[in-house]
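Student: here is my input, please return the structure:
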Amino acid sequence: MDPKKLAQSYDQIADHWNGEEFNSDNGLPQHRRALQFVRNPGLALDIGCGSSGRFIDLLLGEGFTVEGLDLSSRMIDLSRKRHPEVTFHHADITKWKIPQLYDFITAWDSIWHMPLTAHESTLRKILQALKPGGIFIYTAGGLDTPGEKYDSNMGPEVYYSVLGVPKNLAIFTEEDCVCRHLEYDQYPELHLYFIVQKK
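Tutor: Just a heads-up that it's a prediction; the model follows:
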């Protein structure tokens, strides 16, 4: 999987998340559930922030100082126009050096696009970027074993990878984190999200 090609794919469809056909409530109930575990609404990071700004709006409303990150330059351009007061990073999360610790990190429908070979190390890096008590919410394919695939449901071909549920849970323990919630929220589709807390 070439990150440049992924970025180009998302550049082509960046406006989708701002159109009438997009469900702007997508992921918000799950994020509200995750926010119930927050001890301190300090710093937050939205990985794969996209262009809709819905999670950034939610986090700003909860009193967080928010940063966004995306691989797509078009997504970043649209996000900066929507939220000029927010710091955005145009970067590849697998290579980006996370600059500080965060109280809340979200990666909704985003990090499953990174190469399978980089998946575990990047997940560990994100978990290590949580402050004690910090919360991480993210989506994963609900498989039991590692896997990868390409999909063209959105138009351009897009790559996906998963570590599998058991491996995710093992990494949480090894990184001194606890799984607070795990849900197949679109069952029978294998769309899964985790809420994880740093001890």
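
Student: contacts and neighbour counts: CA atoms only from here.
Tutor: Fine.

Student: the longest strand in the chain is where?
Tutor: Ranked by residue count, the top strand of the chain under DSSP state E comes out as strand 130-141.

Student: run through who's touching that one.
Tutor: Residues from elsewhere that reach strand 130-141, judged by CA atoms under 8 Å, 6 or more residues apart in numbering: 31, 34-35, 37-39, 101-112, 127, 161-162, 164, 190-199.

Student: which of the helices or strands spans Asp77?
Tutor: helix 73-82 (DSSP states H and E).

Student: quick one, helices of this structure?
Tutor: In the chain, the helices defined using DSSP state H lie at 3-13, 28-35, 54-61, 73-82, 116-128, 165-174.

Student: other SSEs contacting the fourth one?
Tutor: Right, the one you point to is helix 73-82. helix 3-13, strand 87-90 (3 or more CA pairs under 8 Å, 6 or more residues apart in numbering; DSSP states H and E).

Student: figure out how far the longest one is from the centre of its chain.
Tutor: Relative to the chain's own centre, helix 3-13 is displaced by 16 Å; criterion: CA atoms, centre = their mean, to the nearest Å.

Student: let's see this one next, to set against the first:
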Amino acid sequence: MTEPAFLSATRDSYDAVAAGYAERFRDELASTPIERALLGAFAEEVAGPVLDVGAGPGGVSGYLHGLGVDVSGVDLSSRMVELARLAHPGVRFEVGSMTAIVRDDRSLGGIVAWYSIIHVPDERLPGVFAEFRRVLAPGGRVALAFQVGDETRHLAEGFGMEISLTTHLRPLERVAGLLVAAGFRVDVRMVREPEAEGVAARGYLMGRRIE
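Tutor: Down below sits the predicted model:
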């Protein structure tokens, strides 16, 4: 079966920029207390194993692990997975995709997707959320972070490397509506306004799988 082009392009792009990306965002959570608070609330509420999808170099997984969460991470980029394993040896990381999660039905207590659904095209996002619901136990928690807007951006260069990376900015309520349609109750909706001109607002959604 042929892999969708957006997955191949995303994987190749992050493989290319992995070292620079990991260095740039190594301490990102240290400078974002709001995100630490949201992840802390998630950690307190979740019960059972958690999967960080699109884990990148592992910062969010490592933070949750430090809070006592039974967390593992998956990422399309094998290079990102290598760097995550080096940075967070106490967490299990593997190559994988949020479009086809290698977990049994109802086997997870929570899913975190921190700035990773942004590379999924609009027509594929309902399927991703259906996959989240499949692997979550009833009442399982989901936490999303993503850039807010209503446009698609394409990057041909990043960290001095030639890439082909597409980012989809979406209104908060559109993403929330897709979660609800997939069988989730959304109980946290928040937008953090841009801190500088040209920087997108950031959206956060937290919810739980309903029966």
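
Student: with mean neighbour count added, can I get the helices of structure 1 in a markdown table?
Tutor: Below are the helices of structure 1 laid out as a markdown table (neighbours: other CA atoms under 10 Å):
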| stretch | mean neighbour count |
| --- | --- |
| helix 3-13 | 17 |
| helix 28-35 | 16 |
| helix 54-61 | 18 |
| helix 73-82 | 19 |
| helix 116-128 | 17 |
| helix 165-174 | 15 |
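
Student: would you list these in a markdown table and tack on distance to Gly19 of structure 1?
Tutor: Formatted as a markdown table, the helices of structure 1 follow (distance: least, CA to CA, whole Å):
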| stretch | distance to Gly19 of structure 1 |
| --- | --- |
| helix 3-13 | 11 |
| helix 28-35 | 17 |
| helix 54-61 | 13 |
| helix 73-82 | 13 |
| helix 116-128 | 30 |
| helix 165-174 | 33 |
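
Student: whereabouts in structure 2 does stretch 56-67 of structure 1 align?
Tutor: Residues 61-72 of structure 2 are where stretch 56-67 of structure 1 lands when matched by TM-score structural alignment.

Student: how long is the matching stretch end to end?
Tutor: 7 Å (CA to CA, to the nearest Å).

Student: out of the helices of structure 1, nearest to Lys97 of structure 1?
Tutor: Closest of the helices of structure 1 to Lys97 of structure 1 is helix 116-128, at 8.9 Å (criterion: CA to CA).

Student: packing partners for the closest one?
Tutor: Helices and strands touching helix 116-128 of structure 1, by 3+ CA pairs under 8 Å, 6+ apart, are strand 158-162.

Student: the strand it packs on vs helix 165-174, what angle?
Tutor: Strand 158-162 of structure 1 runs at 70 degrees relative to helix 165-174, counting by axes from the mean of the first three to the mean of the last three CA atoms, to 10 degrees.

Student: quick check: strand 158-162 of structure 1 compared with structure 2, mean distance?
Tutor: The superposed strand 158-162 of structure 1 is, by mean CA distance after the TM-score superposition for structure 1, a mean 2.3 Å from where its aligned residues fall in structure 2.

Student: other SSEs contacting that strand?
Tutor: helix 3-13, helix 116-128, strand 130-141, strand 147-151.

Student: closest to Glu174 of structure 1 out of the ones you listed?
Tutor: helix 116-128 (9.0 Å).

Student: would you check the span in structure 2 matched by the closest one?
Tutor: Going by TM-score structural alignment: helix 116-128 of structure 1 matches residues 122-134.

Student: ok, and what's touching the matching stretch?
Tutor: With CA under 8 Å, 6+ apart, stretch 122-134 of structure 2 has contacts from 98-101, 105-106, 111, 117, 168, 178-179, 182-184, 209.

Student: I'm done for today, thanks for sticking with me.
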